[in-house]
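Chemist: What shape does this take:
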Amino acid sequence: VPSLLSMPYLGSVPANDPVYINTRKFLLSGSNPYFFKGKYAEGIGGPHVALDMIWPLSIVMRGLTSNSEEEIKNCLQMLINTHGDTGFMHESFHKNDPKNFTRSWFAWANTIFGEFVLQVQDKMPHLLKSI
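Modeler: So this is what the prediction gives:
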C-alpha cells in the first residue's frame, strides 16, 4: 500500500502518533495536489493515470487506519457508491463518474476491501447494519 496513510496498517507507527496525525491531515486535504473531492467520493489518487482519478485503495486505507466510526462509515459508503455498477473495486475511478474507471479487475483493491469489511464486522458490526 504505497502511501504514508498506511503507516499504522503496516505497523510503522501507532495511529495516534502526532507526526502521523499531521501527515494524515495533509494527505486528506486540499493541500495535497493528489487529493480529489468529487460528487461521489473523496480520496487520494496519483499522476500516473490522470488527475481527478481516486484510488479505492486510498479510501480503504483511510478506513483501516481511522479511529472514527463516522469516518469509517463514510469510507464504506464511498466504496459502495463507486464500484461503477460492477460489484468490484477498481484501480481508480473519476471523482464525478464512478463508471469511468481503470482496471476492471484489480485483485489488490478487492482483497484489501474485503479485509476492511471483515475488520469492521469484527470491531464495529453495527456500522455494516447502518449502511
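Chemist: all contacts plus neighbour counts: C-alpha atoms, from now on.
Modeler: Noted.
Chemist: F93 contacts S104, doesn't it?
Modeler: No. Applying CA atoms under 8 Å as the test, F93 and S104 come out as separate, 10.3 Å apart.
Chemist: more crowded one of these two?
Modeler: A direct count of neighbours by other CA atoms under 10 Å for F93 and S104 places F93 higher, at 27 against 14.
Chemist: ok, and the more buried one, which helix or strand is that part of?
Modeler: Assigned by DSSP states H and E, F93 belongs to strand 92-94.
Chemist: now that strand, how far from the chain's geometric center?
Modeler: For strand 92-94, the separation from the chain centroid amounts to 12 Å (computed by CA atoms, centre = their mean, to the nearest Å).
Chemist: Who are the packing partners of it?
Modeler: Using 3 or more CA pairs under 8 Å, 6 or more residues apart in numbering; DSSP states H and E as the contact test, the elements touching strand 92-94 are strand 53-54, strand 97-102.
Chemist: Deepest-packed of these, please.
Modeler: Stretch with highest mean neighbour count among the helices and strands packed on strand 92-94: strand 53-54 (a mean of 30; mean count of other CA atoms under 10 Å).
Chemist: which is the next helix or strand following it?
Modeler: Secondary structure here is assigned by DSSP H and E; on that basis, the next helix or strand after strand 53-54 toward the C-terminus is helix 56-64.
Chemist: Sequence B follows; please return its structure for comparison with A:
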Amino acid sequence: MVKSAFRPSDDVMTLPFLVPTNAMAVVDLRRTTTIVQALIGDGGSISSECSEIYLNGLVDDMTFMANTIDAGIQKYGIGVHPLTGNKQYAYEVDGYGNMYYADDANVPSLLSLPYLGYVNATDPIYINTRNFVLSSNNPWYFSGKAGAGLGGPHVGLNSIWPMSIIIHALTSTDSEEITNCAELLVDSTENTTLMHESFNKNDVGSYTRSWFAWANSLFGELVLYDEGLERIKITSEQ
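Modeler: All right, here's what the predicted structure looks like:
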C-alpha cells in the first residue's frame, strides 16, 4: 500500500496507510493502463514517439502496482470491528494489525468506494462498512434536528458536510434513500441555492463557506445521476 501523511481533508492522519486513497489508486492505475494499451500500435503521434517496448513495460509496471496495492488493501485494510463484530474496511491502518475505524466526509472515503469504482455497492464487506459509516459507531457521523451525515476533524464536531450526503446518495441503490438525501441537501442550502462546506447538525443556518465548488459540482453530478430527482422542486427560492 501507499503511505500518506494527510487525508483528503488536509487533516493529519492517525495511521500511515489510508485505505480509501489506496483504493482510488488501484482504480486509476487500472484505468490508465487501459488508456496506454489503447495507444499501443494505434499509429498515433504518441505511439510513434514512444516505443512499443516502453509502452508495454509501462502497462506491466502499472498493472503490478495496482495488483500489489489491491492485495495490500485486502490483506491489511479489512478487519472485524470490535463493537459490531462485522467484517469491514478500516479507514486507516499501519500494516501491523492496528486499524482506525472511522470515515471522513471528504472524497475519497470508505462511503465513496462504489463511486470510485473500487467495489460494487452490493458487496457484502462494503455493505457492512457502509452500515458502520452511517451510524453512531463512526466518530464522525452526526445526527440532529437539521439532518444527518458525515463530518470530520477539519471543521470539528457536530458539523455535517453536504458532500457526504451527496456521496451517500450516489452510492445508494434505494430510490427513496436517494430522494431523502437530495431533499436534505436542498434544505441545507438555507435559501442560498448553493452547497456549503458544512452545516451544524441542529441548525442549517450555522454553516461554513457560503459556497463550496467541490460540493456544488458533486450535487450537479447527483442530479444528472438520478432522473428521479425531478420529483424535487429545486427553485431559486430554495
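Chemist: Kindly provide the TM-score of these chains.
Modeler: These two chains, once laid on top of each other, score a TM-score of 0.92 by TM-score structural alignment, normalised by the length of the first structure; 127 aligned residues with a CA RMSD of 1.2 Å.
Chemist: re earlier: in TSV: the helices and strands packed on strand 92-94 of the first structure, plus distance to T65 of the first structure.
Modeler: As requested, those are arranged in TSV below (distance: least, CA to CA, whole Å):
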stretch	distance to T65 of the first structure
strand 53-54	18
strand 97-102	24
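Chemist: For E42 of the first structure, which of the ones you listed is the nearest?
Modeler: Set against E42 of the first structure and scored by CA to CA, those come closest in strand 53-54, at 7.2 Å.
Chemist: Which helix or strand contains the counterpart of R24 of the first structure in the second structure?
Modeler: When the second structure is aligned by TM-score structural alignment, R24 of the first structure is paired with R130. Element membership for R130 of the second structure (DSSP H and E) is helix 124-133.
Chemist: Pull out the buried residues from the helix or strand immediately after that helix in the chain.
Modeler: Using DSSP H and E, the next helix or strand after helix 124-133 of the second structure towards the C-terminus is strand 141-144. Buried residues in strand 141-144 of the second structure, defined by neighbour count with 16 or more other CA atoms under 10 Å: 141-143.
Chemist: Next: stretch 48-62 of the second structure.
Modeler: For stretch 48-62 of the second structure, a neighbour-count test (16+ other CA under 10 Å) marks 55, 58-59, 62 as buried.
Chemist: List the ones among these that fall in helices.
Modeler: Residues of these located in helices (DSSP state H): 55, 58-59, 62.
Chemist: okay if I get those residues as CSV plus distance to D226 of the second structure?
Modeler: Compiled in CSV, these are given as follows (distance: CA to CA, whole Å):
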residue, distance to D226 of the second structure
L55, 39
L58, 37
V59, 35
M62, 34
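Chemist: follow-up on the earlier one: which pair in the buried residues of stretch 48-62 of the second structure spans the largest distance?
Modeler: L55 and M62 (10.6 Å).
Chemist: so L218 of the second structure is in which element?
Modeler: helix 213-225.
Chemist: whereabouts in the first structure does that helix align?
Modeler: Matched against the first structure by TM-score structural alignment, helix 213-225 of the second structure falls on residues 107-119.
Chemist: Kindly name the residues of the second structure that line up with the strand holding F93 of the first structure.
Modeler: Using TM-score structural alignment, the residues of the second structure aligned to strand 92-94 of the first structure are 198-200.
Chemist: Name the residues that touch that stretch?
Modeler: 146, 151, 155, 158-162, 188, 205-209 (CA atoms under 8 Å, 6 or more residues apart in numbering).
Chemist: Now the nearest residue to I131 of the first structure once chain neighbours are set aside: which helix or strand?
Modeler: What sits nearest to I131 of the first structure in space, not counting adjacent residues and going by CA to CA, 6 or more residues apart in numbering, is Q77, at 6.9 Å. Secondary structure assignment for Q77 of the first structure, by DSSP H and E: helix 69-81.
Chemist: hang on, the earlier thing: any idea how far the match of R24 of the first structure is from L113 of the second structure?
Modeler: Taking CA to CA, to the nearest Å as the measure, R130 of the second structure falls 10 Å from L113 of the second structure.
Chemist: so what's in contact with these two at the same time?
Modeler: Common neighbours of R130 of the second structure and L113, counting by CA under 8 Å, 6+ apart, are absent.
Chemist: so how many other residues sit close to whatever residue of the second structure lines up with P8 of the first structure?
Modeler: In the superposition onto the second structure, P8 of the first structure corresponds to P114 when matched by TM-score structural alignment. Neighbourhood size, P114 of the second structure [other CA under 10 Å]: 18.
Chemist: Superposed on the first structure, what's the mean shift for the helix or strand hosting P114 of the second structure?
Modeler: Element membership for P114 of the second structure (DSSP H and E) is helix 113-116. Between helix 113-116 of the second structure and its aligned stretch in the first structure, the superposed structures give an average distance of 0.5 Å (mean CA distance after the TM-score superposition for the first structure).
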